[in-house]
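*Asks:* Quick check, what structure comes out for this input:
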Amino acid sequence: MEHWTLNPLEFNQVREMVKNRASSQLGKEKVAEVTPSPSVEEVKIRLQATSEGMDLLRLKGDVHLGGVRDIRSSIRRAKIGGLLSEADLLDVASTITAGRKSKSLIRQVEEDTAPLPILRGLTEQIESLDHLEKRIEACIDDQGVVTDQASPVLGKIRHTIGQIRQQVHQTLNQMLRSSHYLKMMQEPIITQRYDRYVIPVKQEYRTAFGGIVHDQSASGATLFIEPESVVQLNNKLREQELAEEKEIERILRQLTSEVAEEAVSLERNLSILAEVDFILAKARFAYDMKAVCPAISEDRTMRLKKARHPLIPREEVVPIDVQMNEEQQAIIITGPNTGGKTVTLKTIGLFALMVQSGFPIPAEEESIMPVFSGIYADIGDEQSIEQSLSTFSSHLTSIIRILQVIDNHSLVLFDELGAGTDPAEGAALAIAILEHVMDQGCLVVATTHYSELKLFAHSHPLAVNASVEFDVETLRPTYRLLIGVPGRSNAFAISSRLGLPAEIINEAKKHLTSEENRLEEMITALTDDHKEAAAEREKAEELREEAEQLVEDLKKQIDVWEEEKAQIREKARQEARRIIASAQREAEEVIRQLREWARARPQEMKEHQLIEAKKRLDQAVPEMKLPNKVKSHTAKAQTIEPGDEVFVHSVNQKGVIVEDLGEDEFQVRVGILKLKVHRREIEKRVSGTKNSAPTPSSSIKRSTDHVRPELDLRGKMVEEAIIEIDKYLDDSVLAGYKQVSLIHGKGTGALRSGVQEFLRKHRSVKQFRLGSHGEGGAGVTVVELR
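*Replies:* Model prediction:
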């Protein structure tokens, strides 16, 4: 048996979908040839190539290799001395052009933006054959005609041909205009027969007209005659045309020879372009199907998030979540017919085949897949009339072949395991088969109707129940997969819903064993618990989203306040500079007047006295610095109790005291959030007093008493450090520091790089450098503030 069950899992249909997205015939062949690989390393490389193709499409839009032609037969003919036609040579040139453009396209993508190692490695191997491309394009035009410029000889021959044709037409036109010949002609036109210029003449004038008859009409009434006056001209014309054909053949043979010389390079380029087209076909499939390349696990962990079968229309498919690992080795799926059990089974197997072929899967980013040594499936009714096999026999034959080849890295899929025979014996056989497969170490997924298998999955430590949901109200399956919940038979519920009398249903229930009743009760309870948990989870998700939105709004508000603070500080600086400039101008004016006074009374004033006076004036200039200390938010000596309304300065929001935590700390509820804050960060709100919320400009002031000339960031993540640095630099500016030190340590250098990248964009940083020998060296960044 093959390692891969391709047909029952519909892998060939998916492969055809990818194939249709290839641009060239060579790319389509590559897709058609691909099969799943059992090698972890090869699968990783395949998925990496697909991921690079997806990145390229994201950065450059859809990239087509339509210029690639299948020139393999042309190359072979050239190598053995055959002659390539104009169309063959144009295909060679087109393929060279496609290779050059592909190489250029990848080079346009910056490595910092997308490394693309596989695609770069492939395209960099494409050999530039510009000389051959230009040579072909110079000799053959877009219509596939050898140009006059292909050789001087050809140009001369065609010029001669043009002159002779002109002479022939002039001679024949004179005859057409002659009244003597006009009556003899069927039509006054010039035409050709067998590459000779002729005139249509009436049959009765054959002798009078003269010349060579080349053809006649079907009725015989018209003869196509070459007049004697143009016979020699037509002969010369034919000679030149033969010379033209010979020269064209010589040119094509020369070009064919040049193709043969580059045959190895052309074949290599062709192979590379086929591989690139194959990668891009997978990327286009990913784009169209909203598919991803999953991570590859080393420990047989499988986690599919929102997995969608690619052959079911997107508007109809119901996503499923599946998880398997060493502790959850088997999934037993139960539920009604047409409820989606087989689709779930096929989705799991198909995704395994797709991943190991390097295809992306329609699922979410966090999906993880292992690499299996083989994927075996027994799916569908394979009853064979020729072999006189029943459904049960057919399934069992397939299962026996599977059991002979599986190992501990196999994925085994059973559809309706044990069906087609006596229920008791079928269930017992199904349990035995499952235990054997699990003992081999395989991951196994099975669908069944047997209640015994529900109990098996419930009691076995490595197995788990699952079911496809059925809506009793609408009597329709929802196709949702419920992990951990076995499927209910729903027979009684459906019967009641359809109107079967209650006494008949109650009588039927009496025929169930106590174990069957307990099982149904357990399933009902599990289903109810699952629905309740799903509702709670949905509610929790809504609350989490609301909390995240509130935090985001708060961050935006803080950003606005920070911007306002920066504008206020800048405005203060500008005002200070204006005042200082005004004082300096006034001082200069005083000095000027003193100098004039000194010149008027030189005996009373010396130059050094003027200098001293200027110095005193300079010292008198006011220093317009921002205050070093800003009054911090310190709560008044008020009694604060649970239930009091307060204003929380750290988030600039109103809140309510929930609990006194002791040691001047309180738990405060702000919106849906609960915060732990110190007494100094809150201010009790009293109705009718002035203890209202401060304006934004006052709420963002910080105390600068505690600001030190250095900040220790060691042990912090880059994101944490950046938040702390931003606050620290603002406080340092307020404190009047011109230079501060950021201690980040040496380590791997990641923190230092992140810190310095942030400093390059900070509004308060004039410049920065690494510390010198006495300042901490590479473990410290010294920052000069504006």
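*Asks:* alpha carbons only for contacts and neighbour counts from here, please
*Replies:* Noted.
*Asks:* Strands of the stretch 201-350 of the chain, start to end?
*Replies:* Using DSSP state E, counting those that start in this stretch, the strands of the stretch 201-350 of the chain run over 212-216, 222-226, 295-296, 302-307, 320-324, 330-334.
*Asks:* and those strands as JSON lines, adding distance to residue 598 and mean neighbour count?
*Replies:* Formatted as JSON lines, the strands of the stretch 201-350 of the chain follow (distance: least, C-alpha to C-alpha, whole Å; neighbours: other C-alpha atoms under 10 Å):
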{"stretch": "strand 212-216", "distance to residue 598": "127", "mean neighbour count": "16"}
{"stretch": "strand 222-226", "distance to residue 598": "124", "mean neighbour count": "24"}
{"stretch": "strand 295-296", "distance to residue 598": "88", "mean neighbour count": "19"}
{"stretch": "strand 302-307", "distance to residue 598": "92", "mean neighbour count": "21"}
{"stretch": "strand 320-324", "distance to residue 598": "96", "mean neighbour count": "19"}
{"stretch": "strand 330-334", "distance to residue 598": "106", "mean neighbour count": "29"}
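*Asks:* how about those strands, which one is nearest residue 526?
*Replies:* Smallest distance to residue 526 across those (C-alpha to C-alpha): 14.0 Å, for strand 330-334.
*Asks:* Among the strands of the stretch 201-350 of the chain, which comes closest to residue 56?
*Replies:* Of all the strands of the stretch 201-350 of the chain, strand 295-296 sits nearest to residue 56, with 19.5 Å by C-alpha to C-alpha.
*Asks:* Show me what the closest one is in contact with.
*Replies:* By C-alpha atoms under 8 Å, 6 or more residues apart in numbering, the surrounding residues in contact with strand 295-296 are 40, 44, 366-371.
*Asks:* What of stretch 588-608?
*Replies:* 610, 613-614.
*Asks:* With distance to residue 630 added, can I get the strands of the stretch 201-350 of the chain in TSV?
*Replies:* TSV is the format used below for these (distance: least, C-alpha to C-alpha, whole Å):
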stretch	distance to residue 630
strand 212-216	113
strand 222-226	113
strand 295-296	53
strand 302-307	53
strand 320-324	56
strand 330-334	65
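*Asks:* With residue 201 as the reference, name the closest of those strands.
*Replies:* strand 222-226 (5.2 Å).
*Asks:* And that closest one, what does it pack against?
*Replies:* Judged by 3 or more C-alpha pairs under 8 Å, 6 or more residues apart in numbering; DSSP states H and E, the packing partners of strand 222-226 are strand 196-202, strand 212-216.
*Asks:* I'd like the structure of this one too, to check against the first:
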Amino acid sequence: MKHVLRVLEYEKMKKQLLEHVSSSLGRQKIDQLKPSTDLEEVQLWQNQTFEGSTVLRLRSHVPLGGIFDIRAHVKRAKIGGGLQASELLEIASTIYGGRQVKKFIETLVEEEEIKLPLLHELVHAIEPLTDIERAIKQCIDDNGHVLDSASPALRTLRHQIRSYESSVRSKLESITRSSNTAKMLSDAIVTIRNDRFVIPVKQEYRGAFGGIVHDQSASGATLFIEPQAVVTINNQLREAKAKEAREIERILAELSEKTAEFADELLINVETLADLDFIFTKARYGKAVKGTKPSLNDRGYLLLKRARHPLIPGETVVPIDVELGGSFSSLIITGPNTGGKTVTLKTVGLLTLMAQSGLYIPAEEDSEMAIFKQVFADIGDEQSIEQSLSTFSSHMTNIVQILKKVDHESLVLFDELGAGTDPTEGAALAIAILDDVYRRGARVVATTHYSELKGYAYNREGAMNASVEFNVETLRPTYRLLIGVPGRSNAFAISRRLGLEDSIIERAKAQIDADSDQMEKMIASLEESRKSSEQEWKEASSIRQEAERLRADLVKEMEALEREKERILQEAEERAAQAVKEAKEEAEWIISELRELQKEGLAVKEHQLIDAKKHLEEAVPKLTARQKQVKKESAKKNPDLVPGDEVKVLSFGQKGHIVEKLADDEYQVQIGIMKMKVKKEDLQYVDRPKKVETKPLATVRGSEHHVKPELDLRGERYEDAMLRVEKYLDDAILAGYHQVSIIHGKGTGALRKGVKQLLSKHPHVKATRDGGMNEGGLGNTVVELK
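*Replies:* Now for the predicted structure:
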């Protein structure tokens, strides 16, 4: 594995990753980073990176400052060891940093209402530990010095120390300022030797001050003397400082004990912060390389869209499209040594390792990566000077080791397969190796400049040719990967561009055998066809986009018209309802008047009945001119309605379907369980189940009776329909149909249900399904026959 990580430049990629780390905790995680071969683990890592990227997109910064690797400190405190002030300060700082990160993530989830389940679960494990943080901060300042306020005893001792120091300095400064002693001193200063205050005295005056000599200059001309007058005070100062040191040691030991009490919680916090720093480091790196989250699979399928090698500067890298593991599992990249083939190989390999490490890959959205159990690579000149191996021997030694381990869950990368030996033997060996790896089910990307391998993919199932495009005009590779087109040598074209005489080139061409010449011509033709296809595809794409835009505009206009029509009909229905209500009220008033006349014992005369009838007729709601116009327009738009068509009855506002045509302008319509006669002008066409043509008309064997590939039951009575279905199935089986359609319409669903029940029990029915969007939908049942 180390060999693969080295040749695919995985460690160089990790150095790029380290540029985005926030703490030594994250740095340690990156140092330990290795690709995983477990799909679930990789998916978890990728989801963590996705959540980290989401946070950076929303906030651009994560508060991860002030965090240290305190694990060694905590473990020492846990076994009873004492901690230094600086170590305790790092512990307090890390506790504070963890609490800040926890608050940051929890606030983000609440305010933005976004889901960050993995990050939220991680920060939930962080313990605030405010008590120990407060205890440390009350005793130690930001520079790592123990404060006077750490204890009353320490405050007293430091007061004494300052008093003794002041007294000593005062006495010594009076000596240095004295005119009597000035000539005895090398310099009029007070200094410190062996942690005691002294003055510099000339050698010849050493006995003038008494006291203790602590040091002398390099020349011996000056002695640093503690005068007898300050020896007592210096002793008191020394004793006070010793007491101070013991008190500081006691305070630090007490804080160390407090740390030990929360050792387990602190270690969990540190591990969590390491994970968080690592996640946000991956997210920042993904943003830096313009990476995306790939889809993952364990089927060995790989699809890279505009993939870029992360170690090549963005302004020079050329994106490539690569697919592997779908219709072919071996990709053979042929062509001259122009530098593009090896980059392609390394891009595929490195991006695979990055994806399996939970990193975003520098490719476009919708790229897909496979999780391989093993990745093998034989790239570049691996010649060993110590072993005195040739280039071919070096490659072959590596390939032998690969072939011992490769299986169906492997990705194998071969660079210049078979190179370094006789071309004929090398090409034959390369073909044999590729065949062997293919039989084992591995995914292979191989590069070669042997012309014999250009035809390999044409003769092998599961193999595909590819090449790196070369611009003969500029004499440079474009680095574009062309799938399906083998590479050309371009040697003659390049030589001609460089000025080689045509006569020499023609003599060289004459040396090439017919097969090689035919192969080069075929490749040239393929390249021309590809360029032509690309141009046509661009033009077609442009036309399609314009058509889609026009279609979208038309759909919007139609939707607006439909909404306007619905609004007009709604208004008409509301006015009609109001008119009906008024008519009922008028009718009730008329009936009430007639009853009053009857109560008075008066006979209702003929002319009174005529008047009442007139009032009733006048109370019947009349359609407005606009309503009549809308109904006429709807009727005109209707196609010729046939049984089975879905329609809307405008006066009721309900949908149903045509049962049968009664007259030129009248139809029988079924709405739910109710059938009624409706005028054509009161109907609005909605939909028509489409017939499915699966086969041309067939003839029942042994007869002249023609059987259609579908049976239309719309408008049939239930019993008759069931008999027709049974007979039709027999005829269809005799005719040799494998699939037929039974059109029963939607309606109340009774006919459809009966057909489904009959089909489920029929011995020659293999399977059934509802019609698709272009097959009539629920109004059609597609039957697969045995």
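*Asks:* returning to that earlier point: now the contacts of stretch 588-608 of the first structure in a markdown table, with neighbour count?
*Replies:* Below are the contacts of stretch 588-608 of the first structure laid out as a markdown table (neighbours: other C-alpha atoms under 10 Å):
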| residue | neighbour count |
| --- | --- |
| 610 | 16 |
| 613 | 16 |
| 614 | 17 |
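*Asks:* so which helix or strand takes in residue 4 of the second structure?
*Replies:* Element membership for residue 4 of the second structure (DSSP states H and E) is helix 2-7.
*Asks:* same check, this time on residue 478 of the first structure
*Replies:* strand 476-483.
*Asks:* quick one: the helix or strand just after that strand to the second structure mean distance?
*Replies:* Using DSSP H and E, the helix or strand that follows strand 476-483 of the first structure in sequence is helix 491-497. Superposed on the second structure, helix 491-497 of the first structure shows a mean distance of 2.1 Å to its aligned residues (mean C-alpha distance after the TM-score superposition for the first structure).
*Asks:* Would you mind listing the buried residues in helix 491-497 of the first structure?
*Replies:* Of all the residues in helix 491-497 of the first structure, those buried under the rule 16 or more other C-alpha atoms under 10 Å are 492, 494.
*Asks:* Need the nearest residue in space to the residue nearest to the spatial centre of the second structure, chain neighbours excluded.
*Replies:* Nearest residue to the geometric centre of the second structure (C-alpha atoms, centre = their mean): residue 293, 2.9 Å. Sequence neighbours aside, residue 360 is the residue nearest to residue 293 of the second structure in space, at 5.1 Å (criterion: C-alpha to C-alpha, 6 or more residues apart in numbering).
*Asks:* And that neighbour, how far from residue 307 of the second structure?
*Replies:* From residue 360 of the second structure across to residue 307 of the second structure, the span is 12 Å (C-alpha to C-alpha, to the nearest Å).
*Asks:* How about residue 161 of the second structure?
*Replies:* The gap separating residue 161 of the second structure from residue 307 of the second structure is 70 Å, by C-alpha to C-alpha.
*Asks:* now swap in residue 760 of the second structure and tell me
*Replies:* For residue 760 of the second structure, the distance to residue 307 of the second structure - C-alpha to C-alpha - is 51 Å.
*Asks:* and if you look at residue 170 of the second structure?
*Replies:* 77 Å.
*Asks:* now residue 187 of the second structure, what's its secondary structure?
*Replies:* Secondary structure for residue 187 of the second structure, judged by DSSP: H, G, I helix; E, B strand; the rest coil, is coil.
*Asks:* got the contact list for it?
*Replies:* Going by C-alpha under 8 Å, 6+ apart, residue 187 of the second structure touches 200-201.
*Asks:* likewise the one 3 residues further on?
*Replies:* When contacts are counted by C-alpha under 8 Å, 6+ apart, residue 190 of the second structure touches 169, 172-173, 176, 197-200.
*Asks:* Which of those ranks first by neighbour count?
*Replies:* Neighbour counts for the contacts of residue 190 of the second structure peak at residue 198, which has 28 neighbours (criterion: other C-alpha atoms under 10 Å).
*Asks:* Number of residues surrounding the nearest residue to residue 470 of the first structure once chain neighbours are set aside?
*Replies:* Residue nearest to residue 470 of the first structure in three dimensions, not counting chain neighbours: residue 477, with 4.2 Å by C-alpha to C-alpha, 6+ apart. If you count neighbours by other C-alpha under 10 Å, residue 477 of the first structure ends up with 17.
*Asks:* Just the buried residues of stretch 419-428 of the second structure, please?
*Replies:* With burial defined by 16+ other C-alpha under 10 Å, the residues of stretch 419-428 of the second structure counted as buried are 419, 426-427.
*Asks:* Distance-wise, check residue 272 of the first structure relative to residue 57 of the first structure.
*Replies:* For residue 272 of the first structure, the distance to residue 57 of the first structure - C-alpha to C-alpha - is 18 Å.
*Asks:* And those two? Which one has more around it.
*Replies:* More neighbours surround residue 272 than the other of residue 272 of the first structure and residue 57, with 20 against 16 (other C-alpha under 10 Å).
*Asks:* my guess is residue 469 of the first structure meets residue 333, correct?
*Replies:* No. Contact criterion C-alpha atoms under 8 Å: residue 469 of the first structure and residue 333 do not qualify, at 10.8 Å.
*Asks:* Need the overlap of contacts for those two.
*Replies:* Common neighbours of residue 469 of the first structure and residue 333 (C-alpha under 8 Å, 6+ apart) are residue 487.
*Asks:* which residues does the residue nearest to the centre of the second structure contact?
*Replies:* Contacts for residue 293 of the second structure (C-alpha under 8 Å, 6+ apart) come out as 46, 50, 359-361, 365.
*Asks:* Report how many residues lie close to residue 261 of the second structure.
*Replies:* Neighbour count for residue 261 of the second structure, taken as other C-alpha under 10 Å: 15.
*Asks:* Residue 3 of the second structure now?
*Replies:* Neighbour count of residue 3 of the second structure, defined by other C-alpha under 10 Å: 12.
*Asks:* And residue 159 of the second structure, by the same measure?
*Replies:* 13.
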